[in-house]
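Q: how would this look folded up:
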Amino acid sequence: MEVKPYVRTAMLDGKPAPVTSSGPAGWLKKNLFDGPWNTAATLVALVVVFLLLSHLLPWVFQSVWNAENLAECREIIDATWGPEHSGACWAVIHDRYLQLIYGFYPWDFLWRPNLTFAMMLVAIAPVLFTQLPRKMLIFSCLFPFIGAWLLWGGSIWQPVMVLAGFGIGAAAFRYLAKVNRILSIAAAIVLPVIWWVFVMETVVHGLHAVIPLGLEPVQSNQFGGFMVSIIIGLTAITCSLPLGIMLALGRQTELFIVRTFSVGFIEFIRGVPLITLLFVASTLLNYFMPPGTNFDLIVRVIIMATLFSSAYIAEVVRGGLAALPKGQYEAADSLGLDYWQAQQLIIMPQALKIAIPGIVSTFIGLFKDTTLVSIIGILDPIGLSNAIRADSAWNGIYWELFAFIGFVFFIFCFSMSRYSMYLERKLNTGHR
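A: Coordinates of the predicted model:
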């Protein structure tokens, strides 16, 4: 009997993957129940999470939001859920949330920090997201002067003349660069300092006498809460990145004086605790100023926080520079680029891409370290929480205030972490 071979003339339809290897069931098997040890660890973790949530969730949600004091809050909890129940007294947040956000900033002027925060979001948007129009960067450059004027008030000519100092430095650099580059850099630094220290106040008083435009002044001792943390953290982050990059380049340069200064500055700052620098800012820095100079305490803290963060940023950037292969430098030389062109177009973009995780980690640490200013008398959220707990109405409350403060800090720090991951994915040019 002749057997004819069977040849399929039509393709079979594709079948879905097994349930145990795809979809939710596949994910659970791969990540949670892949073998006896993984299964045991998953079950133990589930028991721990259940025990934590069974105690935490009732405390968080079976709580009180409206009460005049802690005693009334506990009476409401006992009457509603029983005397054995220990719920949270979120009424303290409802009662003092404005103080935790703004400190003792005058209530009639709260529109000023609100407007400043809204303008801040507009200013940093084109810096964080390159899809936005580049013309918005003009507003980003002007925002620090506008924001400072809105928060502290005073004559409008003050920020205008501070901005004029930068204009003087830029003009000096532009015109003297044709003569001598080092001279132009020195003039761009010295001339604005002379303008700000010796000339600006006289010009501001003269202009304000002729055209009196300004806002009601607000003293720095009225600042507080998360507003202080955002002001110090954001300003120090913004200023420390370019300063840290320059220090990293200075540490690798062949110029002896520049390299020695950069190494000495970095090692000194990294060897001193931040709290020590804050004490220096609050007590000793005024001794180096001319007699009669009123150097704002928050500005002093911003300067010290910026210097502290820039030293760590310099080391992170230096690590990125060291990670680049030597061929990148040789490629820049083969194209005929000078030092600054090579750094701008080839070296620094790659080094910063490598250093993104370390830079963002330093920024997150700096933002959290702003809580240290409570030690030198600035009422940040931690300082205000101590003041609130000292009030007889809320004496004895503890966890609710710190839980709220920690939650707000988590939102800011988690947002920075997510943006870091977005930036890494965006700049990832490698092949997987």
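Q: Only C-alpha atoms from now on, for both contacts and neighbour counts.
A: OK.
Q: who does the host helix or strand of F412 touch, helix- and strand-wise?
A: When secondary structure is defined using DSSP states H and E, the element that contains F412 is helix 399-427. Counting by 3 or more C-alpha pairs under 8 Å, 6 or more residues apart in numbering; DSSP states H and E, the packing neighbours recorded for helix 399-427 are helix 91-102, helix 348-369, helix 381-390.
Q: Save those helices as CSV, and put in distance to F279 too.
A: Shown next, in CSV, are those (distance: least, C-alpha to C-alpha, whole Å):
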stretch, distance to F279
helix 91-102, 24
helix 348-369, 14
helix 381-390, 16
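Q: number of nearby residues for W149?
A: Using other C-alpha atoms under 10 Å, W149 has 22 other residues around it.
Q: Can you tell me the closest non-neighbouring residue to it?
A: The spatial neighbour of W149 that comes closest, neighbours along the chain excluded (C-alpha to C-alpha, 6 or more residues apart in numbering), is P159 at 6.5 Å.
Q: quick one: that neighbour and L28, what's the gap?
A: Taken as C-alpha to C-alpha, to the nearest Å, the spacing of P159 relative to L28 amounts to 59 Å.
Q: between the helices and strands packed on helix 399-427, which one is nearest to I185?
A: With C-alpha to C-alpha as the criterion, I185 lies closest to helix 348-369 of these, at 20.7 Å.
Q: I'd like the structure of this one too, to check against the first:
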Amino acid sequence: MKKILVSTALLAGVLSYAGGFRVSLQGVKQLAMAHTSAHAEDASVAFFNPAGMSFIPSKLSIVAGGFGASNKVTFQNLNTLQSTETDNPIGTPLYAAVAYKPIENLSVGFSFTTPFGSTIQWPSDWEGKEMVQKLELKSFYFQPMVSVKLAPWVSFGASYIYAKGKVNWDKAVTQFGGELNIKDEKASGSGYGFGFYFRPDPKLDVSIAYRSPVDMKAKKGTATFQFPSASIYPLLGLDPSTGQDKFTATLPLVEEYTIGLTYKVTPKWLISADFNYHGWERYSKLTLDFANAPVGNQPDPTVLVAPKNFKNSKTFRLGTQYAFTDMIFGRLGAYYDESPYSDDHFIAETPSFNTYVITGGVGFKLKQFGVDVAGGYALPQAREVRNAALGFNGQAKAQAFYFGLGLSYNPF
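A: Now for the predicted structure:
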């Protein structure tokens, strides 16, 4: 019985890491227009499609920016009517990129982004404390890239992705009156991206891009059990003095397909649209391999396999920009983002909702310098939670908003 309960607790945590949401905050200008991708005015296009660097109207372009992301999740048990709210800190996604043309038809660049991650904090004594009390997920993408202009109207670009990741997750193990911490600060993985960027007409930009999945490998993760009595540690194969054990795991991050276009209706007014396809369905299972602790669910008791029930998801985006003058630009947008799982697989560690988002912002251009501000307000749809596997039922609601500041410099 001890083994079964501990295994179930760990299983919930494994699901949470890979089920973490994709953070669509990699460009302030883009966010203002629903985070659409076919915008090649500066190096911020690099993350969305490396091929877009070939159409940047300057030899050198440098961008940097950051966001504040605030969200709150409320869960209500419909039997007791008790409600619980998260107390999440403000997230701070960052991005920076540089693009340079050493020769006419060749561009090279580098992009730094934080495309996956979240922090969620529930009360330490809430009813789902065996699933999560606090979970912090972070990822960092480092992407060198190159773009070649194949013709005046089309380019091809590719990038290499090196990713670093961190996880720090606290939860209760009520059977023993204790807690469990799962932590790894050195997970890493690699991937790639490529795309084509088309400008068949001065009024029309088309971006087609693919970003591969990245398998984040945790080779020296630490699981720390804290129980009132250390006498339990040897029974679970833990270090008698610290209650710790090591684990390894491979944690996949999602692949993404994007088609985007921007059309200049008039010299001052443009409309952009994007379609994103996220390959969540590739997760059939996740495996944790502990060094000693017999807390698994396989013939090898140190191996824990978590089945996945995610599905591929889609995002639809529509944005617009109007140039009030040569220096001031107004932007608006809206998008719909599907959740990758159904109500019966809802996860309290990284809650996901079918979400409508309204965005807007203003841009200022001062010769070679650009300053952009943007904001977004999310309208997640309430969910009827029916996760029988975890015994978690009720109703979940959420609210979120984002704001960002971006800078760009195109010196020559």
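Q: Would you pull the TM-score for this pair?
A: Aligned and superposed, the two chains score 0.25 in TM-score terms (TM-score structural alignment, normalised by the length of structure 2); 180 aligned residues with a C-alpha RMSD of 7.3 Å.
Q: Would you mind telling me which of P159 and L28 of structure 1 has more residues around it?
A: Counted by other C-alpha under 10 Å, P159 of structure 1 and L28 do not tie: P159 has more neighbours, with 19 against 14.
Q: quick one on the thing from earlier: can you point out the buried residues in the helix or strand harbouring the residue nearest to W149 of structure 1?
A: Counting by DSSP H and E, the secondary-structure element that holds P159 of structure 1 is helix 157-176. Buried residues in helix 157-176 of structure 1, defined by neighbour count with 16 or more other C-alpha atoms under 10 Å: 157-166, 168-170, 172-173, 176.
Q: same deal with stretch 402-412 of structure 2?
A: By 16+ other C-alpha under 10 Å, the buried positions in stretch 402-412 of structure 2 come out as 402-410.
Q: show me the contacts for the closest residue to A223 of structure 2 other than its chain neighbours.
A: With C-alpha to C-alpha, 6+ apart as the criterion, A223 of structure 2 has its nearest non-adjacent residue at 4.7 Å, and that residue is I182. With contacts defined as C-alpha atoms under 8 Å, 6 or more residues apart in numbering, the neighbours of I182 of structure 2 are 167-170, 221-224.
Q: Of the buried residues of helix 157-176 of structure 1, just say which sits nearest to A91 of structure 1.
A: For the buried residues of helix 157-176 of structure 1, the residue nearest A91 of structure 1 by C-alpha to C-alpha is P159; the value is 40.6 Å.
Q: Who are the contact partners of the closest one?
A: For P159 of structure 1, the residues meeting the contact criterion (C-alpha under 8 Å, 6+ apart) are 145-146, 148-149.
Q: Downstream of the longest strand anywhere in structure 2, the next helix or strand is which one?
A: Among all segments of structure 2 classified by DSSP state E, the strand with the greatest residue count is strand 178-201. Following the chain from strand 178-201 of structure 2 toward its C-terminal end, the next helix or strand by DSSP H and E is strand 204-211.
Q: Out of the buried residues of stretch 402-412 of structure 2, flag the one nearest to L15 of structure 2.
A: When the buried residues of stretch 402-412 of structure 2 are compared for distance to L15 of structure 2 (C-alpha to C-alpha), Y402 wins out at 26.0 Å.
Q: Can you tell me the closest non-neighbouring residue to that closest one?
A: Leaving out its chain neighbours, the residue that sits closest to Y402 of structure 2 by C-alpha to C-alpha, 6+ apart is A69, at 4.5 Å.
Q: That neighbour - that's part of a strand, no?
A: Yes: the assignment for A69 of structure 2 by DSSP: H, G, I helix; E, B strand; the rest coil puts it in a strand.
Q: And it, how close does it get to S408 of structure 2?
A: With distances defined as C-alpha to C-alpha, the gap from A69 of structure 2 to S408 of structure 2 amounts to 21 Å.
Q: Quick check: which helices or strands does the lengthiest helix in structure 2 pack against?
A: The helix of greatest length in structure 2, counted in residues with DSSP state H as the criterion, is given as helix 2-18. On a contact count with 3+ C-alpha pairs under 8 Å, 6+ apart, helix 2-18 of structure 2 meets strand 154-173, strand 244-253, strand 285-290, strand 303-307.
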